[in-house]
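Trainee: Predicted model, plus sequence, below.
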Amino acid sequence: MAKELALIGCGNMGTAMLKGIVGSGLVAAQDVTVADVSETSQQRLAGELGCQGTCDNSEAVAGAKSIIIAVKPQYLDGVVKAFAPSVDKDAVIISIAAGVSLERLEGLLGADHKIVRVMPNLAAMVGESMSALCPNDNVTEAEREGVHELFCAFGKAEFIPEHLMDAVVAVSGSAPAYVCLFIEAMADAAVIEGMPRAQAYAMAEQAVLGTAKYLQETGTHPAVLKDMVSSPAGTTIAAVAELERGGLRATVVDAMLACAERNRELA
């Protein structure tokens, strides 16, 4: 019997994505099969959502209309080669493995398959992922729209050309780590000033969340908002000047370029 969706890999990202997809009502739980080498992991997710679970990837993908591969890049080749013979020729195969190109995926699955390379981020766990979608030429317009809808179930999604995927990993995929470092530093400073640690984190987190939401909802340029907050001879401009002296911009750029380069090395 044909099923709508198979998920290969029940780690943090796979679990977060599937919860968003099923929770949105896009795909009914009974039309989903999850697979993982860990029987505990697949049974936990299957039990929580009410979908089917298995440790056999080939069983999971057989007859599935869409397949999401959510395994780490170092395991991808072996996993895909093992289940590839069981994939339906019309299935849309979605990979979220960082650094793995469409060309490499086509080499594993066959160039005639419908394949979409995707880079989400861990904010999928709270329904706020930013996902970049890159389909190969075999994916139809209707299928592109279907994949876009799936990834919008747990955040936002945009189509990009594959040559920009290294930039996507740097600006979005790995971004939660940079933001967390900044929040940590803000909280540390507040603690130095005498604020309790929990309160410092709560204030720093809300400041970042509120700023991002303001920019999204108003379309204001970040530089404009920075200028709005920075009164002449005020406290904010003093902090901004110190960040500039410390080379914040250059450090962020260098870090993101290093991230993009590492992604190229993994390809």
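Mentor: Perfect, thanks for sending it. Numbering: from 1, shown residues only.
Trainee: use CA for all of it now, contacts and neighbours both
Mentor: OK.
Trainee: can you pull out the helices in the stretch 1-150 of the chain?
Mentor: Secondary structure of the stretch 1-150 of the chain, counting by DSSP state H, counting those that start in this stretch: helices at 12-24, 39-49, 57-61, 73-83, 102-109, 141-152.
Trainee: Would you mind saying which of those helices lies nearest residue 184?
Mentor: Closest to residue 184 of these, according to C-alpha to C-alpha: helix 12-24, at 22.4 Å.
Trainee: sorry, back to before: out of the helices of the stretch 1-150 of the chain, nearest to residue 166?
Mentor: helix 102-109 (13.1 Å).
Trainee: If you count neighbours, what's buried in that closest one?
Mentor: Across helix 102-109, burial judged by 16 or more other C-alpha atoms under 10 Å covers 102, 105, 108-109.
Trainee: Rebuild the residues you listed as a markdown table, extending it with distance to residue 217.
Mentor: Below are those laid out as a markdown table (distance: C-alpha to C-alpha, whole Å):
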| residue | distance to residue 217 |
| --- | --- |
| 102 | 34 |
| 105 | 37 |
| 108 | 42 |
| 109 | 41 |
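Trainee: ok, so of those, who is nearest residue 205?
Mentor: Nearest to residue 205, judged by C-alpha to C-alpha, of the buried residues of helix 102-109 is residue 102 at 36.4 Å.
Trainee: rewinding a little: give me whichever of the helices of the stretch 1-150 of the chain is most buried.
Mentor: Neighbour counts (mean count of other C-alpha atoms under 10 Å) averaged over each of those peak at helix 57-61, with a mean of 23.
Trainee: Tell me where the longest helix sits in the chain.
Mentor: In terms of residue count, the longest helix belonging to the chain (DSSP state H) is helix 197-218.
Trainee: List the buried residues for that one?
Mentor: Buried residues in helix 197-218, counted by 16+ other C-alpha under 10 Å: 200-201, 204-205.
Trainee: before we move on, what about stretch 245-263?
Mentor: Taking 16+ other C-alpha under 10 Å as the neighbour-count basis, stretch 245-263 is seen to contain the buried residues 256-257, 259-260, 263.
Trainee: then this one, side by side with the first:
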Amino acid sequence: MSESQALLRVEDLHARHALPAVPAWGGLLHRRRWLPAVDGVSFALARGEALGLIGESGCGKSTLASVLARLADPLSGRLLFDGIDLATVRAGQAAEAPWRHRIQMVFQDPYESLDPRRSAFDAIADPLRRLAAFDGAALRECVLQTARRVQLGDELLARRPHQLSGGQAARVGIARALAPAPELLILDEPTAALDVSVQAGLLALLAGLRRELGLAILFISHDLGVVRLLCERVLVMRAGRIVDEGAPQALFERPRHPYTAELAAAVPRFPAAA
């Protein structure tokens, strides 16, 4: 992949998360212990590409996503987004960076990520107010257009999260991320809590949005079967490292790493119709 094709280049990225301090013998506290979560990860993502990242729970996928979205800081390494090293900006300052609107994230649990006191309209409008200075009629029109783009009915925009189904809440989360017109969308297991039929509809929606908007997508999941429906290329992560990479069908049929073979074996196979 040439420099001109790459939207994002991750180079030797290291990150960690902390375990809480625990009581020790004598009533003293152990020092906070740090665990490696991302251990020397490198990869590139092309403009408009759909890249999957799969691995078991606890392997570092969500930590990596948070670092890439600049919600958490790496220990070391480079995050080159369109030639800009995002790692030089602390997570606490990223909200004010001029590139903030270009990278957006969709979280795993829409109910947890949406403010229960605010309507779906407000959730979608918030990044437009903060990142694009929209207000008044222009704000309302952009919210309506974005909601319709994710197939969310106008009548649902006045509802709060608890009044929405899981699929509807997930669409609000996607609309919120799309509102400021990003170039890179990071999705952290956005379909994990949905039933199979709703999951399929959401994957089809994401595929259509990617084609329509020219989005680059990093789709994170523990399920190779889900990722291969959306992504052109897949990274396999285990214990903080990328252990395999390739086209999803090739990884599914001819896995190179034993762990990839385990993931492929877990995908249901249905007999061909007679």
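Mentor: Structure received. From a predicted model like this one, the values you see are computed outputs, not experimental measurements.
Trainee: TM-score for the pair, please.
Mentor: For these two chains in superposition, a TM-score of 0.27 is obtained (TM-score structural alignment, normalised by the length of structure 1); 122 aligned residues with a C-alpha RMSD of 5.9 Å.
Trainee: Surely residue 208 of structure 2 forms part of a helix?
Mentor: Yes - Residue 208 of structure 2: assigned to a helix according to DSSP: H, G, I helix; E, B strand; the rest coil.
Trainee: tell me what the helix or strand containing residue 262 of structure 2 is packed against?
Mentor: For residue 262 of structure 2, the element it lies in under DSSP states H and E is helix 258-265. Helices and strands touching helix 258-265 of structure 2, by 3 or more C-alpha pairs under 8 Å, 6 or more residues apart in numbering; DSSP states H and E, are helix 224-227, helix 248-253.
Trainee: What is the nearest of the buried residues of helix 197-218 of structure 1 to residue 214 of structure 1?
Mentor: When the buried residues of helix 197-218 of structure 1 are compared for distance to residue 214 of structure 1 (C-alpha to C-alpha), residue 205 wins out at 14.2 Å.
Trainee: Go ahead and confirm that closest one touches residue 183.
Mentor: Yes - judged on C-alpha atoms under 8 Å, residue 205 of structure 1 makes contact with residue 183 at a distance of 6.4 Å.
Trainee: Tell me how many other residues surround residue 63 of structure 2.
Mentor: The tally of other residues near residue 63 of structure 2 (other C-alpha atoms under 10 Å) stands at 21.
Trainee: Excluding chain neighbours, give the residue nearest to it in space.
Mentor: Leaving aside its chain neighbours, residue 63 of structure 2 sits nearest to residue 37 (6.6 Å; criterion: C-alpha to C-alpha, 6 or more residues apart in numbering).
Trainee: neighbours around the one you found, how many?
Mentor: By other C-alpha under 10 Å, the residues close to residue 37 of structure 2 number 22.
Trainee: was I right about it contacting residue 19?
Mentor: No - Residue 37 of structure 2 is beyond contact range of residue 19, at 11.5 Å (criterion: C-alpha under 8 Å).
Trainee: picking that back up, can you put the buried residues of helix 197-218 of structure 1 in a markdown table and add distance to residue 78 of structure 1?
Mentor: Formatted as a markdown table, the buried residues of helix 197-218 of structure 1 follow (distance: C-alpha to C-alpha, whole Å):
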| residue | distance to residue 78 of structure 1 |
| --- | --- |
| 200 | 45 |
| 201 | 42 |
| 204 | 43 |
| 205 | 40 |
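Trainee: Just give me the closest of those to residue 119 of structure 1.
Mentor: Relative to residue 119 of structure 1, the closest of the buried residues of helix 197-218 of structure 1 is residue 205; by C-alpha to C-alpha it sits at 24.1 Å.
Trainee: Give the full set of residues in contact with that closest one.
Mentor: By C-alpha atoms under 8 Å, 6 or more residues apart in numbering, the contact set of residue 205 of structure 1 is residue 183.
Trainee: Tell me which stretches of structure 2 form helices.
Mentor: 61-68, 110-113, 120-132, 136-149, 166-178, 196-213, 224-227, 248-253, 258-265.
Trainee: Now residue 190 of structure 1: closest residue in space that isn't a chain neighbour?
Mentor: Of all residues not flanking residue 190 of structure 1 in the chain, residue 200 sits nearest, at 5.9 Å (C-alpha to C-alpha, 6+ apart).
Trainee: From residue 74 of structure 1, how far out is the one you found?
Mentor: 38 Å (C-alpha to C-alpha, to the nearest Å).
Trainee: Please apply the same query to residue 204 of structure 1.
Mentor: 35 Å.
Trainee: Residue 15 of structure 1 too?
Mentor: From residue 15 of structure 1 to residue 74 of structure 1 the distance is 19 Å (C-alpha to C-alpha).
Trainee: cool, and residue 19 of structure 1?
Mentor: Residue 19 of structure 1 is 25 Å from residue 74 of structure 1, by C-alpha to C-alpha.
Trainee: before we move on, what about residue 263 of structure 1?
Mentor: In this view, residue 263 of structure 1 and residue 74 of structure 1 are 13 Å apart by C-alpha to C-alpha.
Trainee: hang on, the earlier thing: list the contacts of the residue nearest to residue 190 of structure 1.
Mentor: With contacts defined as C-alpha under 8 Å, 6+ apart, residue 200 of structure 1 is in contact with 186-188, 190-191.
Trainee: got those residues as TSV, with neighbour count, distance to residue 119 of structure 1 and secondary structure columns?
Mentor: Formatted as TSV, those follow (neighbours: other C-alpha atoms under 10 Å; distance: C-alpha to C-alpha, whole Å; DSSP: H, G, I helix; E, B strand; the rest coil):
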residue	neighbour count	distance to residue 119 of structure 1	secondary structure
186	16	28	helix
187	23	30	helix
188	18	31	helix
190	18	34	helix
191	16	35	helix
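Trainee: would TSV of these with distance to residue 176 of structure 1 be doable?
Mentor: Converted to TSV, those look like this (distance: C-alpha to C-alpha, whole Å):
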residue	distance to residue 176 of structure 1
186	15
187	16
188	18
190	21
191	22
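Trainee: of those, closest to residue 42 of structure 1?
Mentor: Lowest distance from residue 42 of structure 1 to the contacts of residue 200 of structure 1 (C-alpha to C-alpha) belongs to residue 187, with 37.2 Å.
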